[in-house]
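Asker: Pasting the sequence and the predicted model now:
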Amino acid sequence: MRIGLVLLAIVLVLAGVWWGERHPKGGLELSQAPVWAALQTIEAQHRGDTALHVPVLLTNAVDGKDDVVGLRSDSARFPYVWIVLTENAGANGIYALPHDATFSLACSDVRSLQSRTKVDPVVVSALQAHCRGSR
């Protein structure tokens, strides 16, 4: 009986370690919910748009203060990725929706966005990681 309990405890610990490795990012903070809700609204409003000139800069789009950029994605279902520029998501990195779609932009677009609005340093790094052309 004791050996069974010890083995069960070991299995549970190993399962917890496996889960932690597979899901390393922090969970959604309640304070982040309005930002994600605003991004969902923006994404839904523009999902059917096919002729947006990217990058699309939406000023004061989240709670009347945060700026959002729309970039072309590689997804047929979600043609644009929407990213909050003016703040990062803490342990979750950046606010981007859909979060799993890949995107790219010209490096000159990153500089242009920085000249037009305040862009959080974490967001700048994420955008630069996806930019093409000379930095």
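Answerer: Ah, there it is.
Asker: use CA for all of it now, contacts and neighbours both
Answerer: Noted.
Asker: tell me what the longest helix that the chain contains is packed against?
Answerer: Secondary structure assigned by DSSP state H gives helix 2-22 as the longest helix of the chain. Contacting helix 2-22 under the criterion 3 or more C-alpha pairs under 8 Å, 6 or more residues apart in numbering; DSSP states H and E is no other helix or strand.
Asker: try this one next to it:
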Amino acid sequence: MNHPHSTGLSKPLVFSAGLIIAIALAAATYYWFAVVRVGELGTKNAYSFLQDIEIENRQTDVKSGPIVLDRMSASGYWVLGLVSNDKKFPRTWIILNQTAPDGTVLMLPVGTGAQVSCGYIDNLPRAALSDPQVLQFLEGICTHDVSADKRTRTEQ
């Protein structure tokens, strides 16, 4: 016998629909945090930040050697500007304290032949080089030519 105000839906059907919606929401949340935020979209803010710095400093005199921009604004990034061999892009900008989720060093532009002395890297604040993959990358490209950098200490 049907109640006059009944929608005809049984409790098990309503429960099943609710369960399906809950599972879909859980899957969407997992996808957002486990896939999107750590994939290409997860590094979008870092690359956008580097692009802004590159554009702002494109005309900076590279004779001054490397530049360390510490704890940039609210981002919390330590950024290193290395002298490059590219006339269009005189510096390569590297985020020192973070890498992409896959371990890629966050830098812009790529492939410019950035140069830095090993002594300069040794004197960077350890707080700036909190990511071991960035340190390994810098040690891989540094030279033992002390005349390559005019500045041997950075401001902390």
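Answerer: Nice, thanks for sending it over. All of these numbers come straight from a predicted model, not from anything done at the bench.
Asker: TM between them?
Answerer: The TM-score (TM-score structural alignment, normalised by the length of the first structure) is 0.71; 108 aligned residues with a C-alpha RMSD of 2.2 Å.
Asker: shouldn't W82 of the first structure be in contact with W36?
Answerer: No - taking contacts as C-alpha atoms under 8 Å, W82 of the first structure lies outside contact range of W36: 10.5 Å.
Asker: Could you check which of those two has the larger neighbour count?
Answerer: W82 (27 against 18; other C-alpha atoms under 10 Å).
Asker: Identify the residues contacting the aligned partner of that one in the second structure.
Answerer: Taking TM-score structural alignment, W82 of the first structure has W93 as its aligned residue in the second structure. Neighbour list for W93 of the second structure: L50, I53, E54, V79, L80, G81, L82, M107, L108, P109 [criterion: C-alpha atoms under 8 Å, 6 or more residues apart in numbering].
Asker: what does G39 of the second structure give?
Answerer: P101 are the contacts of G39 of the second structure under C-alpha under 8 Å, 6+ apart.
Asker: Longest helix in the second structure, please.
Answerer: Assigned via DSSP H, the second structure shows its longest helix as helix 11-31.
Asker: Which part of the first structure matches that helix?
Answerer: By TM-score structural alignment, helix 11-31 of the second structure lines up with nothing in the first structure.
Asker: Whichever helix or strand comes after that helix vs the first structure, average distance?
Answerer: Once the chain leaves helix 11-31 of the second structure, the next helix or strand it forms, by DSSP states H and E, is helix 44-56. Following the fit onto the first structure, the mean deviation recorded for helix 44-56 of the second structure is 0.3 Å by mean C-alpha distance after the TM-score superposition for the first structure.
Asker: so Q136 of the second structure sits in a helix?
Answerer: Yes - assessed with DSSP: H, G, I helix; E, B strand; the rest coil, Q136 of the second structure lies in a helix.
Asker: Map it onto the first structure.
Answerer: Using TM-score structural alignment, Q136 of the second structure sits opposite S125 in the first structure.
Asker: Can you get me a residue count around that match?
Answerer: When neighbours are counted by other C-alpha under 10 Å, S125 of the first structure comes out with 13.
Asker: give me every residue that touches Q40 of the first structure.
Answerer: By C-alpha under 8 Å, 6+ apart, the neighbours of Q40 of the first structure are L97.
Asker: What residue in the second structure is paired with it?
Answerer: That one, Q40 of the first structure, aligns with Q51 by TM-score structural alignment.
Asker: Next one: that match from M107 of the second structure, what distance?
Answerer: 9 Å (C-alpha to C-alpha, to the nearest Å).
Asker: Could I get the contacting residues of the alignment partner in the second structure of D66 of the first structure?
Answerer: Aligning on TM-score structural alignment places D66 of the first structure opposite Y77 in the second structure. Contacts for Y77 of the second structure (C-alpha under 8 Å, 6+ apart) come out as D70, R71, I95, L96, N97, Q98.
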